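>>> Got a sequence here, can you build the structure:
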Amino acid sequence: MIGLLLETNDCRILYESGFNGGYTYFVGHGISKASSPDTWNDLSNECTMYNLTFYPSIGPGYHDLSVRPWNTAAIQLREFGSRYIQVFHKAMNIQSNGISIVSFNEWHEGTQIESSIPFEWRNYLKQSKVYMNYLPYSPEFYLRLTRLMINQFENFTSLPRKFNETDNNELQWLYTLINKMIKIA
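So this is what the prediction gives:
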């Protein structure tokens, strides 16, 4: 059983409650102390001290102003994949048992990696909501980037047959991001 880590001393609480490990879930800095990559090494060490597994959570960005207009401090811009690579690199370089990717069904928080096309929802009773897209790259940009990161984490070398079926600019940027991560490793 894996429990949510919010504070830097939550490993003890999870241990005393009978959990086997903890994950950080939130990807916006400032949402919780545990959501900051700067605390992950200490959290990993604390969880190890209690014989718990540790899973830092990452995402490509965080932008939830459409549902929490007061939450500007937590915004993490995607920077065309650069932020995703940075937090993935930090998660890879601590002693974690795995990495949690926060994404599915969190479109309102801007953490999605699923295929995305530009879309604006309008309702005469509610304010317009614009969900993040990946322009100028393809709708599958973050799925491709995630696959390259997983290959790096697991030492895989193969890619799906259709992986390269996108434009050369996107492929060049994806490999530039991965090579930056490899160089700082």
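>>> Only C-alpha atoms from now on, for both contacts and neighbour counts.
Fine.
>>> what about stretch 91-101, how long is it end to end?
11 Å (Cα to Cα, to the nearest Å).
>>> do the same with stretch 77-84
Using Cα to Cα, first and last residues of stretch 77-84 are 10 Å apart.
>>> Enumerate every residue touching residue 24.
Shown in contact with residue 24 (Cα atoms under 8 Å, 6 or more residues apart in numbering): 4-6, 34-35, 55-57.
>>> wait, I meant residue 146
Per Cα under 8 Å, 6+ apart, neighbours of residue 146: none.
>>> Kindly recompute the last result at 10 Å.
Neighbour list for residue 146: 59-60, 81, 84-85, 88, 101, 113, 140, 152, 174 [criterion: Cα atoms under 10 Å, 6 or more residues apart in numbering].
>>> got the contacts of residue 24 as CSV, with neighbour count, secondary structure and distance to residue 73 columns?
Converted to CSV, those look like this (neighbours: other Cα atoms under 10 Å; DSSP: H, G, I helix; E, B strand; the rest coil; distance: Cα to Cα, whole Å):
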residue, neighbour count, secondary structure, distance to residue 73
4, 17, strand, 21
5, 25, coil, 20
6, 18, coil, 17
34, 27, helix, 16
35, 24, helix, 13
55, 26, strand, 24
56, 32, coil, 20
57, 24, strand, 19
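>>> Go through these and say which is closest to residue 92.
Closest approach to residue 92 among these (Cα to Cα): residue 56, at 9.3 Å.
>>> Could you measure from that closest one over to residue 178?
The value you get for residue 56 to residue 178, if Cα to Cα is used, is 20 Å.
>>> One more, so I can put them side by side:
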Amino acid sequence: YQISADEWRKNFVSENKIKLRAFFVGLILKSNDCPQLASSSFDAAYSYFAANGFTEASTSQRWSSIVDICKSIPFIPSVGPGYIDTNVRPWNGETTRSRQNGAYYKQMFKDLPKGNDRIVTITSFNEWHEGTQIEPAVEKHVSKDINYEGYHQGPFTYIYLTRELIFAT
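The predicted structure is shown next:
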């Protein structure tokens, strides 16, 4: 968050004759971060956090207005199946978002801005300690303080639900 637009731009804008190009996506915390990301030569902005309401940009009710505010670059909302990191951050219970047997995940997909060119990221990369995993899982008690919940409809619940939600969007 502390790198200037000029420093980012130096890394993204090439004077080389070779025209290899990646698609660079920057983290947005609030809607007024968009101008800096655009002037830094990022190609898009994304919200990353799976806890709805953790930041302005991760608040699903704000996504449509953020799309309008970030007109110069696409806004890519991030969804997640829930969030609970109190196994590793015991003080962070306020950020916990219950999976509600899939209802939380479904609501995040429902709140995605409308449009034909929409992109969404799913914040879930084996983040077992943050409770955002969608990979197959069964209940596991690691210790008296660390427990992982099973899924309400079996180990593949969120893989199947993700497929259903993506094709319904």
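>>> returning to that earlier point: adding distance to residue 19 of structure 1, write the contacts of residue 24 of structure 1 out as TSV.
Formatted as TSV, these follow (distance: Cα to Cα, whole Å):
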residue	distance to residue 19 of structure 1
4	10
5	11
6	15
34	17
35	19
55	13
56	16
57	18
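>>> ok, so of the contacts of residue 146 of structure 1, who is nearest residue 42 of structure 1?
residue 88 (16.8 Å).
>>> So in structure 1, which helix runs the longest?
helix 168-184 (DSSP state H).
>>> for that helix, packing partners?
Contacts defined by 3 or more Cα pairs under 10 Å, 6 or more residues apart in numbering; DSSP states H and E place helix 168-184 of structure 1 against helix 82-92, helix 141-154.
>>> How about the contacts made by the residue sitting nearest the centre point of structure 1?
Among the residues of structure 1, residue 59 comes closest to the average C-alpha position under Cα atoms, centre = their mean, at 1.5 Å. By Cα under 10 Å, 6+ apart, the residues touching residue 59 of structure 1 are 25-28, 76, 78, 81, 83-85, 87-88, 100-103, 110-113, 142, 146.
>>> and residue 78 of structure 2, what pairs with it in structure 1?
Using TM-score structural alignment, the equivalent of residue 78 of structure 2 in structure 1 is residue 57.
>>> typo on my end, it should be residue 166 of structure 2
Using TM-score structural alignment, residue 166 of structure 2 sits opposite residue 150 in structure 1.
>>> need the strands for structure 2, in chain order.
25-27, 44-46, 75-76, 78-79, 121-122, 140-141, 147-148 (DSSP state E).
>>> residues of stretch 101-118 of structure 1 that come out buried?
101-103, 107-114, 116 (16 or more other Cα atoms under 10 Å).
>>> which residues touch the match of residue 78 of structure 2?
23-27, 34-37, 40, 87-88, 91, 98-103.
>>> Can you give me the distance of the closest residue to residue 72 of structure 1 other than its chain neighbours to residue 37 of structure 1?
For residue 72 of structure 1, ignoring the flanking residues on the chain, the nearest one in space by Cα to Cα, 6 or more residues apart in numbering is residue 65 at 6.9 Å. Distance of residue 65 of structure 1 to residue 37 of structure 1, given as Cα to Cα: 22 Å.
>>> Tell me which residue of structure 1 lines up with residue 110 of structure 2.
Using TM-score structural alignment, residue 110 of structure 2 pairs with residue 89 in structure 1.
>>> actually residue 128 of structure 2, sorry about that
Aligned partner of residue 128 of structure 2 by TM-score structural alignment: residue 107.
>>> so what's that match up against?
Residue 107 of structure 1 touches 62-64, 113-114, 116, 130-132, counting by Cα under 10 Å, 6+ apart.
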